[in-house]
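In: Let me see the structure of the following:
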Amino acid sequence: MMNCEEATRLLSEAQERPLSLSEKTSLRFHTLMCTGCRRFGEQMHQLRRFSKASRPTDKDADQ
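Out: All right, here's what the predicted structure looks like:
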């Protein structure tokens, strides 16, 4: 059974690399039961979206 430390590590790693099927399955099972880790995963997703949205585009560099 995955613990919260392992789950948050995988949630972070999932932002940088594809997880294996066994990692995805274990993580999904854990986050179904753990509100804290589920919320952490949602926050990681939001941070990634916000950081992508705040990147300057080529059009911004021309100005």
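In: can we go C-alpha only for contacts and neighbour counts from here?
Out: Fine.
In: Nearest spatial neighbour of Thr8, chain-adjacent residues omitted?
Out: The shortest distance from Thr8 to any non-neighbouring residue, by CA to CA, 6 or more residues apart in numbering, is to Cys37 (6.5 Å).
In: To compare with the earlier structure, here is another sequence to fold:
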Amino acid sequence: MNCKQATRLLSEQMERPLSAKEIIALRVHTAMCVGCRRFGIQMKDLRDISKGYVNGENNNPEK
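Out: Got it, this is the predicted structure:
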């Protein structure tokens, strides 16, 4: 698996369950590739922030 395939799967896992083969390949790649590992963390953080905003968990004191 290359970085392009890994980042595609990291994005897709937000919208659909990955197959066992995809999960294993992604885990192996991200174990070796710090760039893709960081991308995965950033994707998760963005998803969590977006969900929090939608659910009204905005910690902005001005509102």
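In: so what number do they get for TM-score?
Out: After superposition, the two chains reach a TM-score of 0.86 (TM-score structural alignment, normalised by the length of structure 1), with 56 aligned residues with a CA RMSD of 0.9 Å.
In: rewinding a little: is it true that the residue nearest to Thr8 of structure 1 touches Thr31?
Out: Yes. Counting by CA atoms under 8 Å, Cys37 of structure 1 does reach Thr31; the two are 5.8 Å apart.
In: Give the residues shared as contacts by those two.
Out: Counting by CA atoms under 8 Å, 6 or more residues apart in numbering, the common neighbours of Cys37 of structure 1 and Thr31 are Ala7.
In: Could you find the closest non-adjacent residue to Cys3 of structure 2?
Out: Nearest residue to Cys3 of structure 2, sequence neighbours excluded (CA to CA, 6+ apart): Cys36, at 6.6 Å.
In: How about the secondary structure of the one you found?
Out: helix (DSSP: H, G, I helix; E, B strand; the rest coil).
In: Near it, how many other residues are there?
Out: Close neighbours of Cys36 of structure 2, defined as other CA atoms under 10 Å, add up to 20.
In: One more: Ser22 of structure 1?
Out: 9.
In: so how far is Cys4 of structure 1 from it?
Out: Per CA to CA, to the nearest Å, Ser22 of structure 1 is found 16 Å from Cys4 of structure 1.
In: Nice, that's everything, thank you.
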